[in-house]
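> Whatever this is, show me its structure:
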Amino acid sequence: MTATKRRRRPGWSLIRAFLWTSAVAALAGAIVLAGLGLVAKLEGDEAATTWAVWGSIGESFGVLNTIFSGFACAALVVTFWMQFHELKGQRVELASQRESLSLTQAELHRSTEANLRRLHVDLQKIALDDPDLAEVWPIYGTDAPLKRRRQYIYANLILQHIRLQWSISVYSDDEVRGALRYVFRSPLMRDFWKTTARARNSVLVPGGSEFMFARLAGEICDEYEAVLEQANLWRSGSSNDQPANEWEQLKPETLTDVA
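You can find the predicted model right below:
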């Protein structure tokens, strides 16, 4: 048996129903012709019981009428049954087409988003290459040193890369959390995130994918800050509790404050 079923040709069930109906009609015609032939034969006989035979023939045709009615009813049942299965198959086919269309639309959406992200990366690359253009981006502030502005642009590219992997389902939620925990170990990444918080909150729409990613990143950044504060207390001897939770595999001395 092949992996995929061969599709039936459209209307094949209707053709079969027509053939069944034609066969029943042909059988009925043959019975009628046989009865007419019997009548013709009896007309040629000069037996005294002709009228009695005619009466028997009439009764026989009454039985034939009943049989024909049964055949007609059976033909209708078969036709309706085939049409029902034909419509059922069409509904299944339409459902499959709708599912395929939905998957195609989702794939096109992801592809379009990836292309837009690529354009965003290109714009920021231009800012990295040209210090004058880097000052155009308002979220970094023109009063920041050139080196810091370039670092912020690069930090934004890193976060956008992680977000893209998440939005196109390359990264799961847990993998995104792991990636964010890794990058937020950098003091510059945390500094960038806190510096751009006001501008970010002013443009993000609640409920959107950008908003959800920003909220997740904010949770991870705040989580690291809390662990960092606990590590500082541990270093100073004010607390004997070492950092726990998801950061417990990190040694306190490896936790670094904002540069």
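> going forward, measure contacts and count neighbours with C-alpha atoms only.
Fine.
> Count the residues that sit near residue 109.
Neighbours of residue 109 under the rule other CA atoms under 10 Å: 13.
> how close does it get to residue 152?
28 Å (CA to CA, to the nearest Å).
> ditto for residue 95
According to CA to CA, residue 95 stands 48 Å off from residue 152.
> got the contact list for residue 17?
By CA atoms under 8 Å, 6 or more residues apart in numbering, the contact list for residue 17 reads 78-79, 82.
> and these as CSV, adding distance to residue 31?
Shown next, in CSV, are the contacts of residue 17 (distance: CA to CA, whole Å):
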residue, distance to residue 31
78, 21
79, 23
82, 27
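> Could you tell me which of the residues you listed are located in helices?
In this view, those that belong to helices under DSSP state H are 78-79, 82.
> Another sequence for comparison is provided below:
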Amino acid sequence: MDGDAPPGYVPIMDRRQWLRTFAVFSAPTVGIALVTAGLAIPTVLLFRTDEATLDRWSKIGEALSPIGVFFSGVAFVGIALTLFLQGRELRNQREELTIAREEQQRSSEIALRELHTSLIRMAIDDPELRQVWPLMASGAGVTKKDHYCNLILNLQKVAYETRTIELAELRGALGHLMESRDIYLFWRKVRAVRVQVTQGDEGEDFFTAEVDRAFAHAAPPVPRGLLSRFRDALRR
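Below is the predicted model of the structure:
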């Protein structure tokens, strides 16, 4: 689109920005010039004319005094408008800086979670690396399913924090996930340890409360038989 623009073409938004900047910086100059002229011209006339001329100019000045008041008012309005526009520009800049900082912080958090995901993926693929992770509960080892369930829940948290999904969608997703026997048992097993590690972090506490909410509304899974437990042990 820019390559098809004729020479000297300036986008509309750029022209508006230029005009606004020009108005902000030119208004004080015009106001100061008017005030200076209003003071300098009478001073020069005072020293270069006789009394009769001064008397005549005095009467003319009295007749034209409303015009002086008008220009003084215009200058005052111009200065006030300039201060207002400058204040609004400063507020906009502060808001933009705040948004930029929030975006940078969010990007850093996403990068850290991607690193965390990579570490969990390595633990899933390599049993030796999986042994490095501490127990998620007393007497309970860490399995591939545990790491996989952790990744699934963390995905919901990241999706909500990056505003990819809304709160209603997060709750719907967590409610659906809690229908899974493995995720239900995973949360029951690791919740206490998770709270010990993440307690005090506002975002983590919020997500824990939402998972607890879905967990409380989910139906507990039916206990499996001895054969199913034996198969699960072999898969680990």
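> related to what we said a few turns ago, closest to residue 208 of the first structure among the contacts of residue 17 of the first structure?
Taking CA to CA as the measure, residue 208 of the first structure lies nearest residue 82 of those, at 48.7 Å.
> Might one say that the closest one is in contact with residue 14?
Yes - assessed by CA atoms under 8 Å, residue 82 of the first structure is found in contact with residue 14 at 7.1 Å.
> Which residue of those two possesses the greater neighbour count?
residue 82 (18 against 15).
> tell me, stretch 119-129 of the second structure lands on which residues of the first structure?
On the first structure, the counterpart of stretch 119-129 of the second structure by TM-score structural alignment is residues 123-133.
> Now that stretch: buried residues?
In terms of neighbour count (16 or more other CA atoms under 10 Å), stretch 123-133 of the first structure has its buried residues at 124-125, 127-128.
> Among those, which ones are in helices?
Those of those lying in helices (DSSP H): 124-125, 127-128.
> And the helices in the second structure?
All helices of the second structure, identified by DSSP H, fall at 12-48, 51-125, 127-130, 144-161, 167-177, 181-198, 202-217, 226-235.
> for those, which one ends up most surrounded?
helix 144-161 (a mean of 17; mean count of other CA atoms under 10 Å).
> Tell me roughly how far that one lies from the first structure on average.
In the superposition against the first structure, helix 144-161 of the second structure averages 0.6 Å from its aligned positions (mean CA distance after the TM-score superposition for the first structure).
> ok, and what's touching that helix?
With CA under 8 Å, 6+ apart as the test, helix 144-161 of the second structure has contacts from 110, 117, 120-121, 123-124, 165-167, 170, 173-174, 182-183, 186, 207, 236.
> Next: stretch 185-195 of the second structure.
Identification of contacts with stretch 185-195 of the second structure by CA under 8 Å, 6+ apart yields 136-137, 146, 149, 205, 208, 215.
> right, and the pair among these with maximum separation?
Spatial extent of the contacts of stretch 185-195 of the second structure (CA to CA) is set by the pair 146 and 205 at 20.4 Å.
> any idea how far residue 22 of the second structure is from the aligned residue in the second structure for residue 97 of the first structure?
The equivalent of residue 97 of the first structure in the second structure is residue 93 (alignment by TM-score structural alignment). Going from residue 93 of the second structure to residue 22 of the second structure by CA to CA gives 18 Å.
> Distance of the residue positioned nearest the centre of the second structure relative to residue 92 of the second structure?
Geometric centre of the second structure, nearest residue: residue 99, 3.8 Å, by CA atoms, centre = their mean. Using CA to CA, we find residue 99 of the second structure at a distance of 11 Å from residue 92 of the second structure.
> Same question for residue 12 of the second structure.
According to CA to CA, residue 12 of the second structure and residue 92 of the second structure sit 20 Å apart.
> cool, residue 163 of the second structure as well?
Computed as CA to CA, the residue 163 of the second structure to residue 92 of the second structure distance reads 23 Å.
> now residue 127 of the second structure
According to CA to CA, residue 127 of the second structure and residue 92 of the second structure sit 53 Å apart.
> got it, and residue 56 of the second structure?
Counting by CA to CA - residue 56 of the second structure and residue 92 of the second structure are separated by 53 Å.
> try residue 156 of the second structure
Residue 156 of the second structure is 33 Å from residue 92 of the second structure, by CA to CA.
> Residue 44 of the second structure now?
Distance of residue 44 of the second structure to residue 92 of the second structure, given as CA to CA: 45 Å.
> list the contacts for the closest residue to residue 133 of the second structure other than its chain neighbours?
For residue 133 of the second structure, ignoring the flanking residues on the chain, the nearest one in space by CA to CA, 6 or more residues apart in numbering is residue 142 at 7.4 Å. Contact analysis of residue 142 of the second structure by CA under 8 Å, 6+ apart lists 130-131, 133-136.
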